[in-house]
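Asker: Provide a 3D model corresponding to the input given below.
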Amino acid sequence: MLLQMNARAVTTLGLVIALSPVVASAQLSTSRGLSIGLHALGTSLTVEQGDENKGGGLGLRVGYGFNRRITGFINLDASTVKIPQSDSFVAGDWSLSHAEIGARFHFANSLRRWVPYVETSVGARSVSIDNASVNNAPAGKVSFNGPALSVGTGLSVFVTPKWALDAGLRWTGGTFTEIDQGNTALRNLDIEAASFRFGVGVVWWP
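Answerer: Model prediction:
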């Protein structure tokens, strides 16, 4: 009897060992644990319902998947947007930055390579303008900043279980509440602004 039980145990263990590579190879994607993403961005900015102005930049995202569905993340990005004098009271090359903390929901299935997602985040948005001009007069360096709320969606396509190509679109709304021009600062403002960011990049789960 004991020998029969031992034989069954050995057989079961052998099956587990034999099937382990099959199970592992069946996992085509992941969303758990630490992830690091780098993206190239196409950006647009609209201020006070004016014309849409476009530019580009780079973004860095660090996330942690608490489970297969939910990932918390920190996102930092910067873009340059060209604003002509006719479109704004402050003209020049606007350096647009976002710093956000948020959550992403994955429609995850480890047995497929493509994983769509939706996300939301809150944070700060700022603009810095070097060699700015106001009404065609030199104004030095001018900066804007204020709170922002973002929502987005995207798709990750896994080339390996640890590496994915990623494309996402995010809309950000909010206001610029402060303007700083050297020795002069204006606060408690309410300048509406909306930005879109389309990013294409790679994500790594180390």
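
Asker: okay, CA-based contacts and neighbour counts for the rest of this
Answerer: Noted.

Asker: Please tell me how far residue 34 sits from residue 137.
Answerer: 49 Å (C-alpha to C-alpha, to the nearest Å).

Asker: who has more neighbours, the two?
Answerer: Ranked by neighbour count (other C-alpha atoms under 10 Å), residue 34 and residue 137 place residue 34 first, with 16 against 10.

Asker: which secondary structure elements does the strand or helix carrying the more buried one contact?
Answerer: For residue 34, the enclosing helix or strand under DSSP states H and E is strand 33-47. When contacts are defined as 3 or more C-alpha pairs under 8 Å, 6 or more residues apart in numbering; DSSP states H and E, strand 33-47 packs onto strand 53-65, strand 70-83, strand 191-204.

Asker: Look at residue 24 and give its secondary structure.
Answerer: What DSSP: H, G, I helix; E, B strand; the rest coil gives for residue 24 is helix.

Asker: Alongside the first, I'd like the structure of this one:
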Amino acid sequence: MLSCRNVVIRQGGKVLWENLSFSLAGGERIGVCAPSGTGKTTLGRVLAGWQKPTSGDILVDDKPLPVHQYCPVQLVPQHPELTFNPWRSTGDAVHDAWHPDAKTLARLHINPEWLTRRPGQLSGGELARIAILRALDPRTRFLIADEITAQLDPSIQRDIWALLIEECQRRPLGMLVISHQQALLDQICSRALLCTASSSR
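Answerer: Got it, this is the predicted structure:
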């Protein structure tokens, strides 16, 4: 269980989230849809341990997120190019985490040759798929997906979401999906995390 307990997030003097509490179970899919500037991306960073909340706790099975080992909560950000070392191949970045098989590459529409290239040699859509691949390490228990298919063609989007839903059911993998597309969230998520006056400003 991924738990967010009484979390407050302030940034630049602005309260983005206040007294936010919810839980994400393995196999569950929660959607987050709100206007720009409400702190959706910042919330994703906090849940994955990339950024500390102003106050409150983020816990996995009632324990703090690990600091010096693989984190069971993985974030695929809206701008994945910022998370890759520009001087290493994308394959090196993936293999630091795990070694996916050819079937997984195919289902994500990834050309194996892309893994021999550096991030700057790939398009945004290609790099987005590799970021998803990296986050699907078998050790990952919770996935924070921040607009992860926004740069992709509709047919590829459908295939990727089908794979992620299968992973949610098989592992089971808990997933929090951040998107501006309410229709997408309605299709793939079992419930929504609402941004209200009591939780987000």
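
Asker: Overlay them and tell me the TM-score.
Answerer: Aligned and superposed, the two chains score 0.21 in TM-score terms (TM-score structural alignment, normalised by the length of the second structure); 80 aligned residues with a C-alpha RMSD of 6.3 Å.

Asker: Show me what counts as buried in the strand holding residue 34 of the first structure.
Answerer: Buried residues in strand 33-47 of the first structure, counting neighbours by 16 or more other C-alpha atoms under 10 Å, are found at 34-47.

Asker: Quick check: buried residues in the helix or strand hosting residue 93 of the second structure?
Answerer: Following DSSP H and E, one finds residue 93 of the second structure within helix 90-95. Using 16+ other C-alpha under 10 Å as the test for burial, helix 90-95 of the second structure gives 90-94.

Asker: likewise stretch 195-206 of the first structure?
Answerer: Buried residues in stretch 195-206 of the first structure (16+ other C-alpha under 10 Å): 195-205.

Asker: Redo the buried residues of strand 33-47 of the first structure as JSON lines? Include distance to residue 116 of the first structure.
Answerer: Formatted as JSON lines, those follow (distance: C-alpha to C-alpha, whole Å):
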{"residue": "34", "distance to residue 116 of the first structure": "18"}
{"residue": "35", "distance to residue 116 of the first structure": "16"}
{"residue": "36", "distance to residue 116 of the first structure": "17"}
{"residue": "37", "distance to residue 116 of the first structure": "16"}
{"residue": "38", "distance to residue 116 of the first structure": "18"}
{"residue": "39", "distance to residue 116 of the first structure": "17"}
{"residue": "40", "distance to residue 116 of the first structure": "19"}
{"residue": "41", "distance to residue 116 of the first structure": "19"}
{"residue": "42", "distance to residue 116 of the first structure": "20"}
{"residue": "43", "distance to residue 116 of the first structure": "21"}
{"residue": "44", "distance to residue 116 of the first structure": "23"}
{"residue": "45", "distance to residue 116 of the first structure": "26"}
{"residue": "46", "distance to residue 116 of the first structure": "28"}
{"residue": "47", "distance to residue 116 of the first structure": "30"}
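
Asker: now the strands: where do they sit in the second structure?
Answerer: 2-11, 14-24, 29-32, 55-60, 63-64, 73-76, 142-146, 174-178, 191-192 (DSSP state E).

Asker: Of all those, which one is nearest residue 125 of the second structure?
Answerer: Closest of those to residue 125 of the second structure is strand 73-76, at 12.9 Å (criterion: C-alpha to C-alpha).

Asker: if we can go back for a sec, distance to residue 44 of the second structure and mean neighbour count for the strands of the second structure - can I get that in JSON lines?
Answerer: Shown next, in JSON lines, are those (distance: least, C-alpha to C-alpha, whole Å; neighbours: other C-alpha atoms under 10 Å):
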{"stretch": "strand 2-11", "distance to residue 44 of the second structure": "11", "mean neighbour count": "19"}
{"stretch": "strand 14-24", "distance to residue 44 of the second structure": "12", "mean neighbour count": "17"}
{"stretch": "strand 29-32", "distance to residue 44 of the second structure": "10", "mean neighbour count": "22"}
{"stretch": "strand 55-60", "distance to residue 44 of the second structure": "11", "mean neighbour count": "19"}
{"stretch": "strand 63-64", "distance to residue 44 of the second structure": "16", "mean neighbour count": "12"}
{"stretch": "strand 73-76", "distance to residue 44 of the second structure": "7", "mean neighbour count": "24"}
{"stretch": "strand 142-146", "distance to residue 44 of the second structure": "6", "mean neighbour count": "25"}
{"stretch": "strand 174-178", "distance to residue 44 of the second structure": "8", "mean neighbour count": "25"}
{"stretch": "strand 191-192", "distance to residue 44 of the second structure": "15", "mean neighbour count": "15"}
